[in-house]
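Visitor: Sequence first, predicted model second:
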Amino acid sequence: MTRHLLPLALAAAIAFPAVAGAADTQPPPRIVVSGEGQATVAPDLALLTLSVMREAKTARAALDANNDAMAAVIAAMKSSGIKDRDLQTAGIQINPRYNYTNKPDGSQEAELIAYQVTNTLSVRVRDVDKTGEILDKAVSLGVNQGGGITFTNDNPAATVTEARKKAVADAMAKARTLAEAAGVSIGRVLEITDQNVPPPPMPINAKAFDVQGGSVPVQAGENSYTVQVTVTFELK
């Protein structure tokens, strides 16, 4: 019996339809657009950084003086309605202070003058309207170094959701405009990615406060939350 071998050229032609079938699975035309949405809300939380610095001849004396002053500040915070969970020590520093004098040979002689102890307290004020009053009490009772205030929101989820909806609507509007200009129409959504952009903090330098009588005037303003999305649409 005679066996017939298939020519190589014919073998290649028979395999070709599989390659053509793979080409049929290529993704449909698509368009990728970005959108941005923004929503604002009044702050409901003030973050304070308060520091007490005391100086004395010895580190022990400076620490004791600082402890007394900070204890009074903490007591004032609690009497104003600040809970224990919203009071946190942010750091304690003990530093020697020297006086330097020039010697005839050009060198310097260091003389220990005192020790400085600085205790820093972080405070969360949940009643923003009391921020000025609380700051005024703190300064009156011993806070004597720069700190700051940052106004933020305890739970901005609802505001971020509003911004996210606006971002998606913005992306869809852009996609329709581009598709119409190109003579096509958009189809189903293939992919959505989003990025939540936190609002920049609104710090206020505590050194700038006028603490001569009365509560410190404080304006909380509002926070703006921005969401950016990237949406991929199918084109029809």
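Guide: Received, thanks.
Visitor: only C-alpha atoms for contact and neighbour calcs from this point on.
Guide: Noted.
Visitor: The biggest helix by length in the chain: which residues count as buried?
Guide: In the chain, with assignment by DSSP state H, the single longest helix is helix 157-182. Residues 159-172, 174-176, 178-179 are the ones in helix 157-182 that count as buried (16 or more other CA atoms under 10 Å).
Visitor: top strand in this structure by residue count?
Guide: For the chain, the longest strand by residue count, based on DSSP state E, is strand 108-125.
Visitor: Can you classify the nearest residue to residue 32 once chain neighbours are set aside by secondary structure?
Guide: Beyond its immediate neighbours in the sequence, the residue positioned closest to residue 32 (CA to CA, 6 or more residues apart in numbering) is residue 232, lying 4.4 Å away. Put simply, residue 232 is strand when judged by DSSP: H, G, I helix; E, B strand; the rest coil.
Visitor: put this beside the first:
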Amino acid sequence: MNQYKKLAMAAAAVLVLGAAGCAGAAGQTAQTQTGTGDNQITVTGKSCVNVVPDMAKIVFAVNTEGVSAEDTQKENTEKMNQVIETLKSMNIDEKCIRTSDYTMYPQYDYGYGNSQQIIGYQVGATLTISDQKIEDVGTILTKGVKAGINSVSEISYSSSKYDEIYQEALKQAVDASNVKAEALAKASGKTLGSIKMMTEGYEDESSRYYQTNSMISGMTKDQESMVSIQPGEQAVRAEVNVTYELK
């Protein structure tokens, strides 16, 4: 199997994300905790809402090797400039393009007993491309590889509607707490009264982004087929703690 086919298979394996959504959930979940006091009951309601991500962040690099540090750095800069120009030609805003890392290491030959001999240098420049539409990611990767990209280390997915979906999840969490509180009140021979206190539970901000570390390296500009992106679903979770009066 040639290098291109191996890379294509690697890309398909790491870029097709499995759903990280609400397993078995359709709206509310019934995971609650309860506590009792003087004519009061406290319920913790939880909810999970799935959303399909529509935005992506890509982290990729241009790595070059050479005998001379100066020549290797020059070659890397030229290739990186080609990549940046390609990105701009795709109408990607400059504020979305950031150089996030730059490295240069000597390469050694350890075949001289206890001595080390420098035989070359490796230079790597990393770009982070943020706030891109999901449907454009495949094109960005394909054209970027042709321009000089030879390593992709990360793709992160997010939803531009996260805040809206989180508000929906909060409402469902309140509904879930109402259902549980009604059942517990009835089981204790009482009726459910008004809400005495309500607090929002912990919001996991990391759920704003769904990330995969793809680690695709050795890509070549001979790659012609478009990389396919399948982001799957993103789980947005909410939690509320509600204290009710018992009558």
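Guide: Sure, I can see it. These numbers come from a predicted model, not from an experiment.
Visitor: sorry, back to before: who's in contact with whatever helix or strand comes next after the longest helix of the first structure?
Guide: Where DSSP states H and E defines the elements, the next helix or strand beyond helix 157-182 of the first structure is strand 186-197. Residues outside strand 186-197 of the first structure that contact it (CA atoms under 8 Å, 6 or more residues apart in numbering): 160, 164, 175-176, 179, 225-236.
Visitor: residue contacts, the spatially most central residue of the first structure?
Guide: Of all residues in the first structure, the one closest to the mean position by CA atoms, centre = their mean is residue 198, 5.4 Å from it. By CA under 8 Å, 6+ apart, the residues touching residue 198 of the first structure are 225, 226.
Visitor: ditto for residue 168 of the first structure
Guide: Residue 168 of the first structure neighbours (CA under 8 Å, 6+ apart): 35, 36, 37, 229, 231.
Visitor: For residue 142 of the first structure, state which of the residues you listed is nearest.
Guide: Of all these, residue 37 has the smallest distance to residue 142 of the first structure: 44.4 Å, by CA to CA.
Visitor: That closest one and residue 160 touch, don't they?
Guide: No. Between residue 37 of the first structure and residue 160 there is no contact under CA atoms under 8 Å: 9.1 Å.
Visitor: what touches both of these two?
Guide: The contact lists of residue 37 of the first structure and residue 160 share 226, 227, where a contact means CA under 8 Å, 6+ apart.
Visitor: Assign the counterpart of residue 236 of the second structure in the first structure to helix, strand or coil.
Guide: In the first structure, residue 236 of the second structure lines up with residue 225, judged by TM-score structural alignment. Three-state call for residue 225 of the first structure (three-state DSSP): strand.
Visitor: mind listing what residue 225 of the first structure touches?
Guide: 38, 39, 40, 159, 160, 163, 196, 197, 198, 199.
Visitor: Next: residue 54 of the second structure.
Guide: So residue 54 of the second structure contacts 133, 134, 157, 158, 159, 160 (CA under 8 Å, 6+ apart).
Visitor: how far away is the closest residue to the fifth one other than its chain neighbours from residue 170 of the second structure?
Guide: Excluding its sequence neighbours, the residue lying closest to residue 159 of the second structure (CA to CA, 6+ apart) is residue 53, at 4.4 Å. Relative to residue 170 of the second structure, residue 53 of the second structure is positioned 19 Å away (CA to CA, to the nearest Å).
Visitor: swap in residue 236 of the second structure?
Guide: From residue 236 of the second structure to residue 170 of the second structure the distance is 10 Å (CA to CA).
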